[in-house]
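Asker: build me a model from this:
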Amino acid sequence: MANDVMFEGKERRMPKIEKCLAEYGIGSLEEARELCKSKGFDPYEIVKGVQPIAFENAGWAYTLGCAVAIKKGVKTAADAAEAIGIGLEAFCVPGSVAEQRNVGLGHGNLGAMLLRDETKCFAFLAGHESFAAAEGAIGIAKTANRARKEPLRIILNGLGKDAAYIISRINGFTYVKTDYDFFTGELKIVETKPFSDGERAAVKCYGANDVLEGVAIMKEEGVDVSITGNSTNPTRFQHLVAGTYKKWALENGKKYFSVASGGGTGR
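Answerer: Now for the predicted structure:
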């Protein structure tokens, strides 16, 4: 078994990785990558293409996950996403919060949700100072709809209207300016401004002044699944929006799932 590739925290991760490799009859991480290449794709390069500064272990975790999906003989994109989660889980450090919360499996299941037509709208809840959410939205907009019958609606919902406008302009998204009436709870769409004509324009970017407006935006779009970025505003905006919207969803029979990207805390 080679496994000569280098990545962060390798010594702590290898026992679980080797167990996963053995379970699916794969000799090494290098062999896993070659298996994927033989099917016409390279998960490692795909990861680096979406996020050039991604950690090495991310590239290899997805490589292992894709090899597992091939070995399992899955036939649909959603089932492949769930199988990829097995590879991600194998890379979670033993005893870590990520392992305790099954972050790898959880993110595989999250991907599967976005690939199934039951999910209509996916939201990135972010502080809007983070461009990681924008990169994620671009990646999903480019690929998810290939596996869906009905296009997935993608929105960014974050703190600050100026920030939302800037992110929309830089990335070619559609900026949606809203006005929230704190007395009546009514949300008005003031302006919709697309900054491109392509697939990126399908991504709507909202900027909220506070939590209540953020929740109103979630209701307006009928968000089914969201992911919150653990940036500088989690306790000021995104986690509060997710929790408040979850309460409303439960009270109104709306199915909604939220995951926090850093901690993997599914609500």
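Asker: switch to C-alpha atoms for all contacts and neighbour counts from now on
Answerer: Will do.
Asker: may I see the buried residues of the helix or strand containing residue 48?
Answerer: For residue 48, the element it lies in under DSSP states H and E is helix 43-50. The neighbour-count check on helix 43-50 (16 or more other CA atoms under 10 Å) flags 43-44, 47 as buried.
Asker: output the residues you listed as CSV; include the columns distance to residue 10.
Answerer: Supplementary listing: the buried residues of helix 43-50 in CSV, determined by distance: CA to CA, whole Å:
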residue, distance to residue 10
43, 19
44, 16
47, 19
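Asker: wait, which of those is closest to residue 68?
Answerer: For residue 68, the nearest member of those is residue 43. The distance, counting by CA to CA, is 12.1 Å.
Asker: spatially nearest residue to the closest one (excluding sequence neighbours)?
Answerer: On the basis of CA to CA, 6 or more residues apart in numbering, the spatially nearest residue to residue 43 that is not a chain neighbour turns out to be residue 63, at 5.1 Å.
Asker: would you confirm that that neighbour contacts residue 44?
Answerer: Yes: with contact defined as CA atoms under 8 Å, residue 63 counts as touching residue 44 (5.8 Å).
Asker: can you pull the residues that touch both of those two?
Answerer: Contact criterion CA atoms under 8 Å, 6 or more residues apart in numbering; residues shared by residue 63 and residue 44: residue 33.
Asker: ok, back up a step: OK, contacts around the residue nearest to residue 43?
Answerer: For residue 63, the set of contacting residues under the criterion of CA under 8 Å, 6+ apart consists of 29, 32-33, 36, 42-44, 87.
Asker: buried sites along the strand or helix carrying it?
Answerer: For residue 63, the element it lies in under DSSP H and E is helix 56-72. For helix 56-72, burial by neighbour count (16+ other CA under 10 Å) applies to 57-70.
Asker: of all those, which comes closest to residue 156?
Answerer: Nearest to residue 156 among the buried residues of helix 56-72, counting by CA to CA, is residue 58 at 23.6 Å.
Asker: this one next, for a side-by-side:
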Amino acid sequence: MRQIGDDYQIEINAPFWMGVVFFLAVVVSCVYLFLAAQKWLQDSQQLPISQLKVAGERHYVSHNELYKALQPELHKSFFMLDVNRAQAALQQINWVEYASVRKEWPETLNIFVVEQKPVAVWNQDYLLNENGEIFQADKNRLDRELPELTGPPDAAKRVWETYQQYASLLKLHGFEAQALMISPRFSMQLKLKGGLQLKLGRENGETRVKRFLRHYSELQHQENLEYVDLRYDTGFAVGKKVSQS
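Answerer: Purely as a prediction, here's the structure:
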């Protein structure tokens, strides 16, 4: 702005204002493109997941269960699908111990599933995996008979390890362990296939199982034998089934 006499004349710098207008136009265009791109990415019709690849050995989890668990994420586009949420959804399936999810351009979801490996029934209503961890799942899907373990809620791993110890020892001599019951006071009772029960008490369980094995030849000809009570320092007692008259 300069003074001419008593008047003022404003000079407009045309290149400067043109630059400002151009800059604002660029900003508006970028915002518009960003919003349009975001809307396009969120649109499930743009690059939808159309292929599901499942890997991992499965005996208990069906393909349909996996698909159902992933439904909330499969409605999203390839870019918006959250693999962490998808993985968490799969791991909510009772029979799944671990799952991983990976996207493969442009329309594939790769899934790897590790199932629980049940080794025993725990307290009738639950199952134990090979690490002695409790999980709940449909026992009707089991493809084999499992040993039945009973014990205090926080002693599952200990009971499983104890069962394995006794079962291995018995197997060497041709016996098959079927169940192990441990009371809240940790008194043990081992059931063999066929129904014979070994009362082992709280201590020296392995020693008492070995005593049973040494003296079994003295017992095998007895009829209606129900249990062998080994809660003695040296000997044992036996009990017979009560006949129903």
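Asker: work out the TM-score between the chains.
Answerer: The TM-score (TM-score structural alignment, normalised by the length of structure 2) is 0.24; 98 aligned residues with a CA RMSD of 5.7 Å.
Asker: quick one on the thing from earlier: other SSEs contacting the helix holding residue 48 of structure 1?
Answerer: Helices and strands in packing contact with helix 43-50 of structure 1 are listed as helix 29-38, helix 56-72, helix 132-143; criterion 3 or more CA pairs under 8 Å, 6 or more residues apart in numbering; DSSP states H and E.
Asker: rerun at 6 Å
Answerer: Contacts of helix 43-50 of structure 1 with other secondary structure elements, assessed using 3 or more CA pairs under 6 Å, 6 or more residues apart in numbering; DSSP states H and E, are made with helix 56-72.
Asker: contacting residues around the following helix or strand past the helix it packs on?
Answerer: Reading on from helix 56-72 of structure 1 to the C-terminus, the next helix or strand found by DSSP H and E is helix 77-90. Applying CA atoms under 6 Å, 6 or more residues apart in numbering, the contact partners of helix 77-90 of structure 1 are 16-17, 61, 64-66, 69, 74, 104-105, 108-109, 111-112, 115.
Asker: which parts of structure 2 are strands?
Answerer: Assignment of strands within structure 2 using DSSP state E yields the ranges 2-4, 7-9, 51-55, 96-104, 108-115, 118-122, 126-129, 134-135, 148-150, 177-182, 188-192, 197-201, 225-229, 237-240.
Asker: out of the ones you listed, nearest to residue 73 of structure 2?
Answerer: Closest to residue 73 of structure 2 of the strands of structure 2, according to CA to CA: strand 108-115, at 10.6 Å.
Asker: residue 197 of structure 2 and residue 191 touch, don't they?
Answerer: Yes: when contacts are counted by CA atoms under 6 Å, residue 197 of structure 2 is listed as touching residue 191 (4.4 Å).
Asker: those two: which is more packed in?
Answerer: Regarding residue 197 of structure 2 and residue 191, a neighbour count based on other CA atoms under 10 Å identifies residue 197 as having more, with 22 against 19.
Asker: tell me the contacts of the more buried one?
Answerer: Residue 197 of structure 2 makes contact with 190-191, 227 under the criterion CA under 6 Å, 6+ apart.
Asker: export the residues you listed as CSV, with columns for distance to residue 169 of structure 2.
Answerer: Formatted as CSV, the entries for the contacts of residue 197 of structure 2 read as follows, by distance: CA to CA, whole Å:
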residue, distance to residue 169 of structure 2
190, 12
191, 14
227, 19
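Asker: stretch 215-229 of structure 2: end-to-end distance?
Answerer: Across stretch 215-229 of structure 2, the straight-line distance between its terminal residues is 12 Å, by CA to CA, to the nearest Å.
Asker: how much space between residue 201 of structure 2 and residue 42 of structure 2?
Answerer: On the measure of CA to CA, residue 201 of structure 2 and residue 42 of structure 2 end up 65 Å apart.
Asker: I misspoke; the intended subject was residue 156 of structure 2.
Answerer: Distance, residue 156 of structure 2 to residue 42 of structure 2, using CA to CA: 47 Å.
Asker: more neighbours, these two?
Answerer: Set residue 156 of structure 2 next to residue 42 and count neighbours by other CA under 10 Å: residue 156 wins out with 21 against 17.
Asker: which residues are contacting the helix holding residue 48 of structure 1?
Answerer: Contacts to helix 43-50 of structure 1, defined as CA under 6 Å, 6+ apart, come from residues 59, 63.
Asker: redo that, cut-off 10 Å
Answerer: Residues from elsewhere that reach helix 43-50 of structure 1, judged by CA atoms under 10 Å, 6 or more residues apart in numbering: 32-33, 36-37, 51-67, 135-136, 138-140.
Asker: sticking with the residue lying closest to residue 165 of structure 1 once chain neighbours are set aside, tell me its helix or strand.
Answerer: Counting by CA to CA, 6+ apart, the nearest residue to residue 165 of structure 1 once its immediate chain neighbours are dropped is residue 175, at 5.8 Å. Assignment of secondary structure by DSSP H and E places residue 175 of structure 1 within strand 174-180.
Asker: run through the helices of structure 2 in chain order.
Answerer: Listed in chain order, the helices found in structure 2 under DSSP state H are 14-42, 63-74, 83-90, 156-171, 205-215.
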